[in-house]
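Chemist: Based on what follows, work out the 3D shape:
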Amino acid sequence: MPPSFPGDTETQAAPLPPRRVYRPGTERRQEIIAAAREAFVRSSFAGARTRDIAEAAGVNQATLFKHFPTKEKLFEEAVLQPLIEALRVVQGRVEVYQAAETPEEMGKLAQPATMQHLAAMQETLPLLVTALFSDLERGRRLYRDHIEPLIRKRGAVLEPLVKEGVDPEFVGLAGFGMMFAVAMQQWLGEQPGDLAPVAEQFNRVLTGGFARSGSR
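Modeler: Here you go, the predicted model:
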């Protein structure tokens, strides 16, 4: 077989290694957070592996740990912080509701805020479940340090509107529980639909109760 010389059509050069795409540190950090959030929601804190998270984010483990020294810190940034920020939006303004003279009027005034709260709860439900139940002690700290104070604050906001004999904090807790149940139904049961009728039902129950008035 005759030797091959440069320029021969049959001669093939060795393939060059793929060029490494440079990404700014902030972009890599966000990609790691996104990959970690998906992994924690899918596999819980204990089941998610940093090696798999790094691979999904397109980095090595050394780069991951450069941004997040521990798995706990990564969980905090990927799950706890966005969850806490989302929960903070569920606070209303009592001055608006005090203008209502009937439960029906109060429900109408609360409609936009309720729709926003329900949407936030639906969006963050997987994070909430992951944060609360991946690890019992971590879940307790999250609830005691962040969720419970928000529920108490909501109760304090509603206190001027609550009739005598009803604990405002319990009303805040009941409202949170109803939103959690609606979000769970959307995720695990029906397909997500229009929030307007759901918010209307929510406000009708919360402001007027569900028992029929009078006896039959």
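Chemist: Please make it C-alpha for all contacts and neighbour counts, starting now.
Modeler: Will do.
Chemist: Where does the residue nearest in space to the middle of the chain sit, in terms of helix or strand?
Modeler: Closest to where the C-alpha atoms of the chain average out (Cα atoms, centre = their mean) is Thr124, at 2.0 Å. Secondary structure assigned from DSSP states H and E places Thr124 in helix 103-133.
Chemist: For that helix, name the packing helices and strands.
Modeler: For helix 103-133, the packing partners by 3 or more Cα pairs under 8 Å, 6 or more residues apart in numbering; DSSP states H and E come out as helix 25-47, helix 81-87, helix 94-98, helix 136-142, helix 168-188, helix 195-208.
Chemist: how many other residues sit next to Arg20?
Modeler: 6 (other Cα atoms under 10 Å).
Chemist: Distance check, Arg204 against Ala211.
Modeler: Distance, Arg204 to Ala211, using Cα to Cα, to the nearest Å: 11 Å.
Chemist: Those two: which has the busier surroundings?
Modeler: Arg204 (17 against 7).
Chemist: what residues are up against that one?
Modeler: Pro103, Glu104, Gly107, Phe210 (Cα atoms under 8 Å, 6 or more residues apart in numbering).
Chemist: can you check Pro112 too?
Modeler: With Cα under 8 Å, 6+ apart, Pro112 has no contacts at all.
Chemist: rerun that using 10 Å as the cut-off
Modeler: Pro112 makes contact with Ala196, Ala199, Glu200 under the criterion Cα atoms under 10 Å, 6 or more residues apart in numbering.
Chemist: same thing with Ala57?
Modeler: By Cα under 10 Å, 6+ apart, the contact set of Ala57 is Arg28, Arg29, Gln30, Glu31, Ile32, Ile33, Ala34, Ala35, Ala36, Arg51, Leu64.
Chemist: and if we set it to 7 Å?
Modeler: The neighbours of Ala57, taking Cα atoms under 7 Å, 6 or more residues apart in numbering as the test, are Glu31, Ile32, Ala35.
Chemist: mind listing what's buried in the helix holding Thr124?
Modeler: Going by neighbour count (16 or more other Cα atoms under 10 Å), the buried part of helix 103-133 is 103, 106-111, 113-115, 117-118, 120-122, 124-128, 130-132.
Chemist: next up, for comparison:
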Amino acid sequence: MTAERASRRSSDELRELLLETARREYAEKGYAGASNRDVVRAAGVTSSVLYRHFPSKADLFAEAVLAPFVRGFEQNGLDWLDQLAEPLDDEALMRQFIRDIYLNIREHRNVLEPLMLGPGELSTAAVAQLKAVVERLFKQLRFMTELEARRRGWFSEEGADMVIRMLVGMVMGISAFGWLILPDGEDESDPEAVIDNMVKIGLWGIARHPPADRGDGPR
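Modeler: You can find the predicted model right below:
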């Protein structure tokens, strides 16, 4: 694409072009390896166009990578709200929670994988934005969990925050490293079976006691 063709695009089209290009660059090179110059060159636009939409690399990263990820977590909250009037049973609610997070991370893992290398991959500004986003998500999840704990008699609200963080950590770990941890290809060939096992672990752990039927425990 030439700069002349790009200049005929609307502001919204240029913004989306930059975001799509940034996602590809981050997926291929990682955050540290992909410069704004790379994004500009691949998108066929000028640097002034990029900086008009995204004043810094951290801003571009937040919109290109974090925003789609956050929307997936927001869907988790919407799904939870839908069942408040007619509550799902414990297993169905846990499945909804884990499935939403697992599939969301799998969908974006080609871009999120560099984050697994740790904060050294990101700039200080990007780390700060990422931490702020994650803490906001955990605040939402903690509210949901505390309300359900009271309604369902799962456990004391004390310690709910760490329970949620451990549960999300399990789902994120399997989502990112299923290729290494799980039997060969299982996460790709049968994701529902992987989700089913995480649901069983989640139900046992969040209740803080084994299920009544030991035969129904995790495989």
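Chemist: Could I get the TM-score for this pair?
Modeler: Here the TM-score for the pair of chains, by TM-score structural alignment, normalised by the length of structure 1, is 0.70; 193 aligned residues with a Cα RMSD of 3.5 Å.
Chemist: picking up where we left off before, redo the contacts of Ala57 of structure 1 as TSV? Include neighbour count and distance to Arg23 of structure 1.
Modeler: Formatted as TSV, the contacts of Ala57 of structure 1 follow (neighbours: other Cα atoms under 10 Å; distance: Cα to Cα, whole Å):
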residue	neighbour count	distance to Arg23 of structure 1
Glu31	18	10
Ile32	25	12
Ala35	20	16
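Chemist: hmm, back to that, can you tell me which of the contacts of Arg204 of structure 1 comes closest to Leu74 of structure 1?
Modeler: Using Cα to Cα, Gly107 comes nearest to Leu74 of structure 1 of the contacts of Arg204 of structure 1, at 40.2 Å.
Chemist: Counterpart of that closest one over in structure 2?
Modeler: Aligning on TM-score structural alignment places Gly107 of structure 1 opposite Glu91 in structure 2.
Chemist: again, but for Pro82 of structure 1
Modeler: Aligned by TM-score structural alignment, Pro82 of structure 1 pairs with Pro68 of structure 2.
Chemist: if I look at the closest residue to its match other than its chain neighbours, how far off is Gly72 of structure 2?
Modeler: Distances taken as Cα to Cα, 6 or more residues apart in numbering place His108 nearest to Pro68 of structure 2, at 8.0 Å, with adjacent residues excluded. To Gly72 of structure 2, His108 of structure 2 is 10 Å away according to Cα to Cα.
Chemist: Over to Asp79 of structure 2?
Modeler: Distance, Asp79 of structure 2 to Gly72 of structure 2, by Cα to Cα: 11 Å.
Chemist: Kindly report the same for Asp190 of structure 2.
Modeler: Asp190 of structure 2 is 21 Å from Gly72 of structure 2, where distance means Cα to Cα.
Chemist: roughly how far apart are the residue mapped onto Gly177 of structure 1 from structure 2 and Val49 of structure 2?
Modeler: Using TM-score structural alignment, the partner of Gly177 of structure 1 in structure 2 is Gly169. Gly169 of structure 2 sits 38 Å away from Val49 of structure 2, going by Cα to Cα.
Chemist: burial count for Ala86 of structure 1?
Modeler: Neighbourhood size, Ala86 of structure 1 [other Cα under 10 Å]: 15.
Chemist: what sits against it?
Modeler: Ala120.
Chemist: same question, Glu113 of structure 2
Modeler: Residues near Glu113 of structure 2 by Cα under 7 Å, 6+ apart: Ala176.
Chemist: And it, how close does it get to Thr21 of structure 2?
Modeler: Distance from Glu113 of structure 2 to Thr21 of structure 2, by Cα to Cα: 17 Å.
Chemist: Arg71 of structure 2 now?
Modeler: Counting by Cα to Cα, the gap from Arg71 of structure 2 to Thr21 of structure 2 is 19 Å.
Chemist: what lines up against Lys153 of structure 1 once you look at structure 2?
Modeler: By TM-score structural alignment, Lys153 of structure 1 lines up with Gln140.
Chemist: Without its sequence neighbours, what residue ends up closest to that match?
Modeler: Gly77 (7.6 Å).
Chemist: That neighbour sits in which helix or strand?
Modeler: For Gly77 of structure 2, the host element (DSSP H and E) is helix 67-82.
Chemist: May I see the buried residues of that helix?
Modeler: Phe69, Val70, Gly72, Phe73, Glu74, Asn76, Gly77, Trp80.
Chemist: between those residues, which is closest to Ile181 of structure 2?
Modeler: Checking those against Ile181 of structure 2 by Cα to Cα gives Phe69 as the nearest, at 22.9 Å.
Chemist: Report the contact partners of the closest one.
Modeler: Residues in contact with Phe69 of structure 2, defined by Cα under 7 Å, 6+ apart, are Asn104, His108.
Chemist: could you redo the last one with a cut-off of 8 Å?
Modeler: Asn104, Ile105, His108.
Chemist: From Pro55 of structure 2, how far out is it?
Modeler: 21 Å.
Chemist: How about Val163 of structure 2?
Modeler: Counting by Cα to Cα, the gap from Val163 of structure 2 to Pro55 of structure 2 is 38 Å.
Chemist: the more surrounded of the two?
Modeler: Val163 (17 against 11).
Chemist: Now do the same contact list for the nearest residue to that one once chain neighbours are set aside.
Modeler: Excluding the flanking residues, the one nearest Val163 of structure 2 by Cα to Cα, 6+ apart is Ile206, at 7.0 Å. Counting by Cα under 8 Å, 6+ apart, Ile206 of structure 2 touches Trp154, Phe155, Val163.
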